[in-house]
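> mind looking at a prediction? Sequence and model below.
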Amino acid sequence: MDSFFEFAATRIIPALDAGLWTTILLIVPASLLGMAIGVTAGTARVYGPRPLIRVLDWYVAVFRGTPLVVQLYFWYFALPNVAVGDVRLVLPPMWAAIIGFALCSGAYQSEYIRGGLLSIKRGQLRAAQALGMTPLTTVTSVVLPQAFRRALPGCGNEIIYLIKYSSLASIITVNDLTGMGRSLAKSSFRNTEVFVVVGLYYLALVTVATFVLRAVEKKLEIPGFEGKKE
């Protein structure tokens, strides 16, 4: 039997490198779409009309209250059974995973954005309107940028969670890091070595994402308003 390092170099790393690219192609669009959904839904839940607020509250309740695994099963296995006329909605595994992750992440991120918006004093709204700004301009140009800065740490944590939760995509046949690792472990019967390296890959992804998110937070800081004054 090959040593751990020989097996990792010749079998594990080449297989996981292919899965890594699939994982990145899954995480990036799901994160961006989830953040867009979160900002839109969170803003609408604070400033939107009452019927829209109720619909979005139900959306958040459903996607925060049901397991992500169940949601993925729905998009990939159950949705094809829903027919619109003669058309059946069949999603490829990758798109089912992206949509599932984005909608779930967006529900959580909308809560962070909503909390950030509610933390902004109402006096700023009245002051902006006194200067002649429209309600839409006031929200998008004055309130939302401040709220986004305050919500960014929470939204960043949600992206970190998404990186780890992306391993669930393998249950709907996506050949990501976990899917490739599972296939290799079954064929080689060397589960410990394979999944130790899989864990290291995810740790590296989370470390890089944490560094990028901290850099973004630092870039968006306003001197004198962020952190404690010395």
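Received, thanks. Numbering: from 1, shown residues only.
> C-alpha only now, for contacts and for neighbours.
Will do.
> helices of the protein, start to end?
Along the chain, counting by DSSP state H, helices occupy 4-7, 13-47, 50-65, 68-73, 93-118, 122-130, 135-138, 144-165, 177-188, 191-220.
> tell me which of those helices sits most buried.
Of all the helices of the chain, helix 93-118 has the most neighbours on average by mean count of other C-alpha atoms under 10 Å, namely a mean of 24.
> now the angle from it to helix 50-65?
Relative orientation of helix 93-118 versus helix 50-65 (axes from the mean of the first three to the mean of the last three C-alpha atoms, to 10 degrees): 120 degrees.
> how close does Ser188 get to Asp2?
Here the criterion is C-alpha to C-alpha, to the nearest Å. By it, Ser188 lies 11 Å from Asp2.
> so how far is Val46 from Ile159?
Ile159 is 23 Å from Val46, by C-alpha to C-alpha.
> what do you get for Ser105?
Using C-alpha to C-alpha, we find Ser105 at a distance of 19 Å from Val46.
> and if you look at Pro135?
13 Å.
> cool, and Glu217?
With C-alpha to C-alpha as the criterion, Glu217 and Val46 are 24 Å apart.
> now do Ser141
16 Å.
> do the same with Ala18
Ala18 is 43 Å from Val46, by C-alpha to C-alpha.
> and for Leu103?
Where Val46 is concerned, Leu103 sits at a distance of 19 Å (C-alpha to C-alpha).
> same question, Val197
Counting by C-alpha to C-alpha - Val197 and Val46 are separated by 44 Å.
> repeat that for Trp75.
29 Å.
> go on, Ala185?
Distance of Ala185 to Val46, given as C-alpha to C-alpha: 48 Å.
> what of Arg126?
From Arg126 to Val46 the distance is 16 Å (C-alpha to C-alpha).
> now Ser183
46 Å.
> can you check Arg64 too?
Using C-alpha to C-alpha, one gets 18 Å for the distance from Arg64 to Val46.
> next one: Phe195
From Phe195 across to Val46, the span is 44 Å (C-alpha to C-alpha).
> now Gly34: how far from Ile159?
Taken as C-alpha to C-alpha, the span from Gly34 to Ile159 is 9 Å.
> need the overlap of contacts for these two.
Counting by C-alpha atoms under 8 Å, 6 or more residues apart in numbering, the residues touching both Gly34 and Ile159 are Ser105.
> ok, now which ones touch Cys104?
Cys104 touches 34, 63-64, 68, counting by C-alpha under 8 Å, 6+ apart.
> wait, Met35 sits on Glu111?
No - the pair Met35 / Glu111 is not scored as a contact, 11.3 Å apart, by C-alpha atoms under 8 Å.
> put this next to the first one:
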Amino acid sequence: MQFDWSAIWDAIPILLEGAKLTLWISVVGLLGGLVIGLVAGFARAYGGWLSNHIALVFIELIRGTPIVVQVMFIYFALPMMLQAFMPVRIDPLTAAVVTIMINSGAYIAEITRGAVLSIHNGFREAGLALGLSKRDTLRYVIMPLALRRMLPPLGNQWIVSIKDTSLFIVIGVAELTRQGQEIIAGNFRAMEIWSAVAVIYLIITLALSYVLRRLERRLKII
């Protein structure tokens, strides 16, 4: 079978639209996941018995189930469960974003917990000695240091989330993989289109990795 480059050139505009949606889902989902992860991570690190165990159950539940099962549950099962109380319909894009938020939030929670607990206790004692409250010590002393240590794993989580969006093909989200599948259904050039899809994913992840490495060096990650 001869490789047809023209099939790729014709498909590039549509694939780039899918890539834009892939990035949008990953960015919005990761921002939401960061909020969830910070809350759950601090609950694990500094919360009481109840908040600690609630966060632990959430983290283990999400990390212990595949993301494709999670998105299917949110898209198909959750509206059926809520139907008894109120009619709810979740569109595919919303289900995809919420899934990335929840999934990345569980992993970011453990990243947060590990980062804040890795800061030497002397920094906390120094903040308290300067007259800062426990909350201000956490906010102005511990968190800036912890965020530097969180940056590499957060960047890795972003890359993972970008690739995870390909699984949302199961609910019809028009991200990069879905666009590639629809193009193939029309021109039957699977080798060319899947090669182009793979290269676009590779370009995105390599560019993101480069930017993150530069940012890490500038912040002098310790």
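Arrived safely, thanks for sending. As the structure is a prediction and not an experimental result, all values here were calculated from the model.
> re earlier: could I get the contacts of Cys104 of structure 1 as a markdown table with distance to Ile27 of structure 1?
A markdown table is the format used below for the contacts of Cys104 of structure 1 (distance: C-alpha to C-alpha, whole Å):
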| residue | distance to Ile27 of structure 1 |
| --- | --- |
| Gly34 | 10 |
| Phe63 | 18 |
| Arg64 | 19 |
| Leu68 | 15 |
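> which one of the residues you listed is nearest to Val212 of structure 1?
Gly34 (17.4 Å; C-alpha to C-alpha).
> if I look at Phe63 of structure 1, how far off is Val55 of structure 1?
The value you get for Phe63 of structure 1 to Val55 of structure 1, if C-alpha to C-alpha is used, is 13 Å.
> my error: substitute Ile27 of structure 1 in the last question.
From Ile27 of structure 1 over to Val55 of structure 1 the distance is 27 Å, taken as C-alpha to C-alpha.
> swap in Leu89 of structure 1?
Distance from Leu89 of structure 1 to Val55 of structure 1, by C-alpha to C-alpha: 23 Å.
> do Asp17 of structure 1 as well
42 Å.
> equivalent analysis for Lys121 of structure 1, please.
Applying C-alpha to C-alpha, the value for Lys121 of structure 1 to Val55 of structure 1 is 26 Å.
> got it, and Gly48 of structure 1?
To Val55 of structure 1, Gly48 of structure 1 is 11 Å away according to C-alpha to C-alpha.
> give me the nearest residue to Leu144 of structure 1, chain neighbours excluded.
The shortest distance from Leu144 of structure 1 to any non-neighbouring residue, by C-alpha to C-alpha, 6 or more residues apart in numbering, is to Leu117 (6.7 Å).
> and the one you found, what pairs with it in structure 2?
Matched to structure 2 by TM-score structural alignment, Leu117 of structure 1 sits across from Val116.
> stretch 196-210 of structure 2 vs structure 1, average offset?
Taken against structure 1, stretch 196-210 of structure 2 registers an average deviation of 0.8 Å after superposition, with mean C-alpha distance after the TM-score superposition for structure 1.
> how far is that stretch from where the chain is centred?
Between the centre of stretch 196-210 of structure 2 and the centre of its chain there are 16 Å (C-alpha atoms, centre = their mean, to the nearest Å).
> what of stretch 111-122 of structure 2?
Relative to its chain's centre, stretch 111-122 of structure 2 lies at 21 Å (C-alpha atoms, centre = their mean).
> and what of stretch 127-135 of structure 1?
Distance, centroid of stretch 127-135 of structure 1 to centroid of chain: 34 Å (C-alpha atoms, centre = their mean).
> how about stretch 132-152 of structure 2?
22 Å.
> which ones are touching Phe69 of structure 1?
Small correction: residue 69 of structure 1 is Val, not Phe. Applying C-alpha under 8 Å, 6+ apart to Val69 of structure 1 gives the contacts Leu168.
> grab the nearest non-local neighbour of Leu152 of structure 1.
Spatially, and ignoring its direct neighbours in sequence, Leu152 of structure 1 is nearest to Glu217 (7.1 Å; C-alpha to C-alpha, 6+ apart).
> what's the closest non-adjacent residue to Ala19 of structure 2?
In this structure, Ala19 of structure 2 finds its nearest non-sequential neighbour in Leu176, 4.9 Å apart by C-alpha to C-alpha, 6+ apart.
> which residues does that neighbour contact?
Neighbours of Leu176 of structure 2 in contact, by C-alpha under 8 Å, 6+ apart: 15-19, 21-22, 166, 197.
> mind doing that once more with 7 Å?
Neighbouring residues of Leu176 of structure 2 by C-alpha atoms under 7 Å, 6 or more residues apart in numbering: 15, 18-19, 22, 197.
> same check on Thr22 of structure 2?
Residues counted as contacts of Thr22 of structure 2 (C-alpha under 7 Å, 6+ apart) are 162, 165, 175-176.
> could you do Tyr108 of structure 1 as well?
Going by C-alpha under 7 Å, 6+ apart, Tyr108 of structure 1 touches Arg64.
> tell me how far it lies from Leu213 of structure 1.
Taking C-alpha to C-alpha, one finds Tyr108 of structure 1 at 17 Å from Leu213 of structure 1.
> and Tyr140 of structure 2, how many residues sit next to it?
By other C-alpha atoms under 10 Å, 12 other residues sit near Tyr140 of structure 2.
> would you mind measuring from it to Leu128 of structure 2?
According to C-alpha to C-alpha, Tyr140 of structure 2 stands 11 Å off from Leu128 of structure 2.
> now do the shared contacts for these two.
Counting by C-alpha under 7 Å, 6+ apart, no residue touches both Tyr140 of structure 2 and Leu128.
> noted, bye for now.
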